[in-house]
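Undergrad: Turn this into a model:
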Amino acid sequence: FYIHYIASTLKILHEEGYIYRDLKALRASCAQPVYFSPFVKASNVLLVEGRPVLIDFGMCKNISKTGRTYSVCGTYHAMAPEVRALSGLDHDTRAATTSGYGYPVDFWGLGILLVELLTGKPPFGYRNGDIGDLFELSRGSPSTIHWAAGFEPSRDLRDLVESLLQPDPSKRLADWNATLNHPYFAGITDDMLPPEWDSDLGTEL
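TA: As a prediction, the model looks like this:
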């Protein structure tokens, strides 16, 4: 439900010509702690009446006129390969485009967020710990996705994640209707609400 709802929010942004560019666990805000990941702090992921809310639009940009942009921004472990290629940080950019980037970067971010919320860590590690896997992405290899020990992804989940985390943006799943109607989201709609939360916070924050 949470990822589906966030995807629906990004769909609206894209329809208005904006890209978000920094999707990760600490950019999804909710008024209660999300219980499924011990690595996501309450101050980073909260719930507002059971629904996730995106915060911090500082890196959001309107690209409706050109469909592309060339500025380097975002958090390294969640940065799409085509953005990292522009940063000059990659050792090998043979499979990465250097002609800017567009809306597909947010689909990459959605894949990162999905794995991070389900397993407690991003699928390619962090910059300092697993930088080799991050560089491997620019060589066009999606096989380095890390699933947490003991976590067995379903076939539909694996297909969705690998489609979103396709290093080549031209081959990436980058259509919101196809994403929102993926078999992994079967039975999920945006008018669904999670169970009520027990809270001592009250109504004023």
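Undergrad: Every contact and neighbour count from this point should use C-alpha atoms.
TA: Fine.
Undergrad: So residue 177 versus residue 10, what's the distance?
TA: Separation of residue 177 from residue 10 (Cα to Cα, to the nearest Å): 12 Å.
Undergrad: and what of residue 85?
TA: According to Cα to Cα, residue 85 stands 23 Å off from residue 10.
Undergrad: same question, residue 116
TA: 18 Å.
Undergrad: With residue 119 instead?
TA: In this structure, residue 119 and residue 10 are 22 Å apart, going by Cα to Cα.
Undergrad: now swap in residue 136 and tell me
TA: Distance of residue 136 to residue 10, computed by Cα to Cα: 27 Å.
Undergrad: What separation is there between residue 116 and residue 109?
TA: Distance of residue 116 to residue 109, computed by Cα to Cα: 10 Å.
Undergrad: do the same with residue 29
TA: Applying Cα to Cα, the value for residue 29 to residue 109 is 15 Å.
Undergrad: Mind giving me the packing neighbours of the longest helix seen in the chain?
TA: Of all the segments of type helix in the chain, defined by DSSP state H, the longest one is helix 104-119. Helices and strands touching helix 104-119, by 3 or more Cα pairs under 8 Å, 6 or more residues apart in numbering; DSSP states H and E, are helix 2-15, helix 155-164.
Undergrad: how about this one, so we can line them up?
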Amino acid sequence: MKTGIEVEIKEGNEGYMKNMLLVAILFVVQASFAAPARDVKPRGVEAHRTELTKDASYKELLEKGKTGKALTAKEKEFTTKAVNDALKGTSVSATNVILMAQVKPEILPYILAKSEIVKSSESTKEQKDQAELDLKVIESGGRSLDVNSASAKNDAEIILTVSKVENYANSTVASFKADFVKALENGKSIEASVTLASKGKFDAKKLKELCI
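TA: Next comes the predicted model:
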């Protein structure tokens, strides 16, 4: 038969062990929240495209993009989450970029790749600035895009092409893109903004020739 002292000691030991276990759990939880996020090396557009095409929702998006059928709530949710996650930590608003991705799903791997460049510590300041400007071109273009118009897909293609321009003669890429964004913000159409940004050197039809 156990004495009252033995029972008290046993209960005390059990209480001590429970307290220690609770402290250990709290320590692990706090450490996991305090741990800095692991920096991800920027991947290219093709790497993101390959990864996305494994997802059934993205495949459905691409198919809808070809046929012009309306997106389901599930497909819209997929696009919204992908863009929001990608642009978190950048200065680019997701709302209009989401519209662009829903009109032209092929743009999604490009958005993911550019946002990784912006957020990665491995990127130089020049790379970050250029990638952020490319995303702002898409953001401003999405704001000017009439998703219900017959020209929506063509306009989205023009916006994406402006963002992808690498170089052209007698000008700088950054000023061309910045002027394109400014023209859109001043209420100019997407096609007119291309002409204005190029100082009349070319129009939207000639734009693809600028991409390398």
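Undergrad: And the TM-score between these chains?
TA: The TM-score (TM-score structural alignment, normalised by the length of structure 1) is 0.31; 102 aligned residues with a Cα RMSD of 5.1 Å.
Undergrad: what angle do the longest helix of structure 1 and helix 2-15 make?
TA: Calculated by axes from the mean of the first three to the mean of the last three Cα atoms, to 10 degrees, helix 104-119 of structure 1 forms an angle of 170 degrees with helix 2-15.
Undergrad: any idea which helix or strand carries residue 133 of structure 1?
TA: Per DSSP states H and E, residue 133 of structure 1 falls inside helix 131-137.
Undergrad: how far away is residue 15 of structure 1 from residue 134 of structure 1?
TA: Distance, residue 15 of structure 1 to residue 134 of structure 1, by Cα to Cα: 30 Å.
Undergrad: By residue count, what's the longest helix in structure 2?
TA: Under DSSP H, the helix in structure 2 containing the largest number of residues is helix 4-34.
Undergrad: Show me what that one is packed against.
TA: Helices and strands in packing contact with helix 4-34 of structure 2 are not found; criterion 3+ Cα pairs under 8 Å, 6+ apart.
Undergrad: Buried residues, that helix. List them.
TA: For helix 4-34 of structure 2, the neighbour count (16 or more other Cα atoms under 10 Å) marks no residue as buried.
Undergrad: go on, stretch 108-120 of structure 1?
TA: Of all the residues in stretch 108-120 of structure 1, those buried under the rule 16+ other Cα under 10 Å are 108-117, 119-120.
Undergrad: Reformat those as JSON lines; add distance to residue 62 of structure 1.
TA: Listed next are the buried residues of stretch 108-120 of structure 1 as JSON lines, based on distance: Cα to Cα, whole Å:
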{"residue": "108", "distance to residue 62 of structure 1": "18"}
{"residue": "109", "distance to residue 62 of structure 1": "17"}
{"residue": "110", "distance to residue 62 of structure 1": "19"}
{"residue": "111", "distance to residue 62 of structure 1": "22"}
{"residue": "112", "distance to residue 62 of structure 1": "22"}
{"residue": "113", "distance to residue 62 of structure 1": "22"}
{"residue": "114", "distance to residue 62 of structure 1": "24"}
{"residue": "115", "distance to residue 62 of structure 1": "27"}
{"residue": "116", "distance to residue 62 of structure 1": "27"}
{"residue": "117", "distance to residue 62 of structure 1": "27"}
{"residue": "119", "distance to residue 62 of structure 1": "32"}
{"residue": "120", "distance to residue 62 of structure 1": "31"}
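Undergrad: gap between residue 116 of structure 1 and residue 177 of structure 1?
TA: According to Cα to Cα, residue 116 of structure 1 and residue 177 of structure 1 sit 23 Å apart.
Undergrad: check contacts around the spatially closest residue to residue 60 of structure 2 that is not a sequence neighbour.
TA: Leaving aside its sequence neighbours, residue 60 of structure 2 sits nearest to residue 75 (Cα to Cα, 6 or more residues apart in numbering; 7.6 Å). For residue 75 of structure 2, the contacting residues are 57-58, 60-61, by Cα atoms under 8 Å, 6 or more residues apart in numbering.
Undergrad: out of these, who's nearest residue 26 of structure 2?
TA: Distance to residue 26 of structure 2 across the contacts of residue 75 of structure 2 (Cα to Cα) is lowest for residue 57, with 37.9 Å.
Undergrad: May I ask which helix or strand encompasses the closest one?
TA: Here residue 57 of structure 2 is covered by helix 56-67, with elements defined by DSSP H and E.
Undergrad: Let me know the next secondary structure element after that helix.
TA: Downstream of helix 56-67 of structure 2, the first helix or strand assigned by DSSP H and E is helix 73-87.
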